[in-house]
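**Q** This is a predicted model, with the sequence first.
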Amino acid sequence: MGPVPPTKSGVARHTAALARELALAHETRVWSFRRLYPAFLYPGQSEVSDGFAEGAVSARPVLDGINPMTWRRTVKEIRAFGPDLVVLPAWTFFLAPALGWIAKSLRRSGIECCMIVHNAIDHEAAAWKSRLSLWQLSKASRFVTHNRDLADQISAVFPDRAVTVFPHPVFDDFPMPQGTLQREAEMEFLFFGLVRPYKGLDILLEGFALSDRKDARLTVVGEFWQGEDDCRRQIAALGIADRVELIPRFVSDAEAAEYFARADVVVLPYRSVTGSGVIPTAYHYGRAVVASDLPGLADVVRDGETGWLVPVADPNALGKLLGQLKRSETEVAGKRAHEFGATLSWEGFAHCVAGTADGTAHLASVATGTNGSIPERSTS
């Protein structure tokens, strides 16, 4: 259960990828949303996009986040199907009442409910929003998440529930780039994804200016929920308008492929995070990553191998690193990132969700580097 494409959301892509993998070994049905939020609560341009790659899953678009009648209908349909396991996402307070009520109702019928926790509480959430999110979590039978720090937080609140950890798998449904974007500089940096304050774009802009690289270019690709005017003013004030390209919208998968292909490094200067789908996408395209040293990112970024970690909210440290990077270094790191990403499979994650494997050992292997050396990727 969860949003699926064409809904514009990393969670939607995640739900679809997992459903496809589960369907290879289990009878699987998907219930999705016909509407996540009322239009006045969605600050973006639209909830949906027609720019996704092929491979969407078949789903029942029954749920409405603010219509309890659709919650009851969903529960009735799922009970009629009679599953052994229902998988639900947890990522935003707004849908916590719907998803929590559904989980509670299904568990009363003896159906196990596994929640995939993308965020235990909303980024930048008020206390009442956090309470709603925790209420949803309290209705789960068990949990799966993508980073150990978040798992520890969940276990502290729900010590009687099992929590399995598995790194965010690499999306493998993105199209191959066609090489339609020409390089504009010796070093190309990319910031990708929905722009929200916790993602630290302002930190990146300041760090990029401090790097004082005249041979570098920063491309920002993502829809702004808020702050686009502030961003443009900051770019102008820093005097970097001639070296920053702003694409303030949701882009199709085909367009995304071109931006990742042109980049040398993908930068995630986040202030806080519990995980990111941008890193596995970068790894899919063989691109090195610069990321804040946060638990949700450091679990999958091997410092000095697949990318580099920098102190959180430190534009000086970020600028120093960006100023020092060489293309020869980023090319090697990108090859290693691609090979490392191949170990983060949807098959392994699906086993964890289905309850047939424990991902904790895999995460320990990822974190400590015990998977062995990463071979160079052929350039042929």
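**A** Thanks, I have the structure now. Just so you know, these numbers come straight off a predicted model, no measurement behind them. Numbers count the residues shown, from 1 in each chain.
**Q** rest of the way, CA atoms for contacts and neighbours
**A** Will do.
**Q** count of neighbours near Phe189?
**A** Residues within reach of Phe189, counting by other Cα atoms under 10 Å, total 24.
**Q** Point me to the helix or strand that includes it.
**A** strand 187-192 (DSSP states H and E).
**Q** dropping in the other structure now:
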Amino acid sequence: MRPSMGICEARSCSPAHGPRLRIVMIAAGVFEYTIELVNALSQRHEVDFLVPGSRFRHLVWAVHPRVRLHMLDWPRHRDPRSLAFVLRLAESIQQWRPDIIHFQCGQVWLNLLMPLLDQSTFVMTVHDVLPHVGDQESRKIPQWIGAFTIRHAHRLITHGERLKVALAHRHHIPLDRIDVIPHGVLSFYRRLLPSPNGNTSRATGRAEVLFFGRIYKYKGLEYLIQAQPKITRAVPEARIVIAGRGEAFDKYAAMLPDPEKFIIYNEYIPNRRVAELFDRADVVVLPYIGGSQSGVLQVAYAFGKPVVATRVGSIEEAVDDGVTGRLVPPGDADALADAIIELLRDPARRAAMREHIARQVATRFAWSRIAEATESTYRRAMAYRSTSL
């Protein structure tokens, strides 16, 4: 475990961007996204990154040494020690005198930080505007918890224009208090590859279609399973790789038309295996029937992999149809199969898509740009708070 560093008292200024900020970033989840963000922000600002130590240890390697990482003994939300934990946390944060406190996920006891630190400026990133269909894990936390933080934050961030409108409508928040900042590319997994070059699927002699992540109803895995016969009739060497865990897999196993056409890892996937799976894939598939955005899509882009995704949430805002991947209607197994076949049969088109993806990774989804946009959100939040006092 890396120890937390001391707090620097000096604040420098950059003429181009304004004063150097002291940022407290609190993440109860979405760790991969937040790691990339704090690493980028720390190039110009002082960042304290607070995480649950027991759930974060496998990712410590990815946090830049500039970031002050605090691995906290963070109780679960039903633990009676939570109140004392939040009181101690508020006392520590108050001593640091941050300019911004940025929440990445709602958590029941963290709501108390707002009244306890009422002289602070709060920003929250809302990754998922609506609860996911069938995601029982997320539903264990009452919806009012996130709603409280959303309604009391000085400014909000979400990842797409459609999400912005939905967030404003759901929580009765003015549109001008919400900023749209794209979900950046999750590139740190590439550091775990034994070699930066080469697609290892070529050595296996097969074409691999990857479905990766938590397995819940909203991910639409059943439609990819239904698409398999059509895919493998057209591309006999194709195999569908399913990697991840979630709800009971038995019902999906019973759906498999040709089990030998699937490679299944229904388990926790270690970081190095994540890198290997994406490196090996020819196409990454997101057959979601619901959802807001996708970190899986941004891991695929980090590896230069074209995606086949559905038009749900703001996923379609991140996929340039026919350029970085293909978009199909949700719940349409035939359209899903056709788009996958189209890409598997055309290596030259996949190569062209990789080039377009690389350009977007270096521009639209680059963390340097996202950090600048986030800094602008911070300064707007500070201005809003100062005028509302």
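**A** On my side now, so go ahead. Model, not experiment: these values are computed from the prediction.
**Q** Where in structure 2 does the strand holding Phe189 of structure 1 fall?
**A** On structure 2, the counterpart of strand 187-192 of structure 1 by TM-score structural alignment is residues 207-212.
**Q** Could you do stretch 300-307 of structure 1 as well?
**A** The aligned range for stretch 300-307 of structure 1 is 318-325, by TM-score structural alignment.
**Q** Which residues in the matching stretch does the neighbour count mark as buried?
**A** Going by neighbour count (16 or more other Cα atoms under 10 Å), the buried part of stretch 318-325 of structure 2 is Ala318, Val319, Asp320, Val323, Thr324, Gly325.
**Q** which residues in structure 1 form helices?
**A** With DSSP state H as the criterion, structure 1 has helices at 10-23, 68-81, 96-108, 127-137, 148-157, 201-211, 228-238, 253-262, 278-284, 295-298, 315-324, 327-341, 346-354, 360-368.
**Q** The third one: which residues count as buried?
**A** Judged by neighbour count (16+ other Cα under 10 Å), helix 96-108 of structure 1 contains these buried residues: Ala96, Pro97, Ala98, Leu99, Gly100, Trp101, Ile102, Ala103, Lys104, Ser105, Leu106, Arg107.
**Q** how far does stretch 89-107 of structure 2 stretch from start to finish?
**A** Start-to-end span of stretch 89-107 of structure 2 (Cα to Cα, to the nearest Å) is 14 Å.
**Q** now swap in stretch 18-28 of structure 1 and tell me
**A** 10 Å.
**Q** how about the most centrally placed residue in structure 2, what does it touch?
**A** Central residue of structure 2 (Cα atoms, centre = their mean): Gly295, 3.7 Å from the mean position. Gly295 of structure 2 makes contact with Tyr33, His183, Leu186, according to Cα atoms under 8 Å, 6 or more residues apart in numbering.
**Q** Confirm for me that the last one is in contact with Ile35.
**A** Translated: Leu186 of structure 2. No. Leu186 of structure 2 is beyond contact range of Ile35, at 9.2 Å (criterion: Cα atoms under 8 Å).
**Q** Who has more neighbours out of the two?
**A** Leu186 (26 against 22).
**Q** show me the residues around the counterpart of that one in structure 1 that make contact.
**A** Matched to structure 1 by TM-score structural alignment, Leu186 of structure 2 sits across from Phe171. Applying Cα under 8 Å, 6+ apart to Phe171 of structure 1 gives the contacts Ala17, Pro280, Thr281, His284.
**Q** Which position in structure 2 pairs with the third one?
**A** Right, Thr281 of structure 1. With TM-score structural alignment as the criterion, Thr281 of structure 1 matches Val299.
**Q** what's the burial count for Arg245 of structure 2?
**A** Count around Arg245 of structure 2 with other Cα under 10 Å applied: 17.
**Q** wait, isn't it in contact with Ile264?
**A** No. Counting by Cα under 8 Å, Arg245 of structure 2 does not reach Ile264; the two are 10.2 Å apart.
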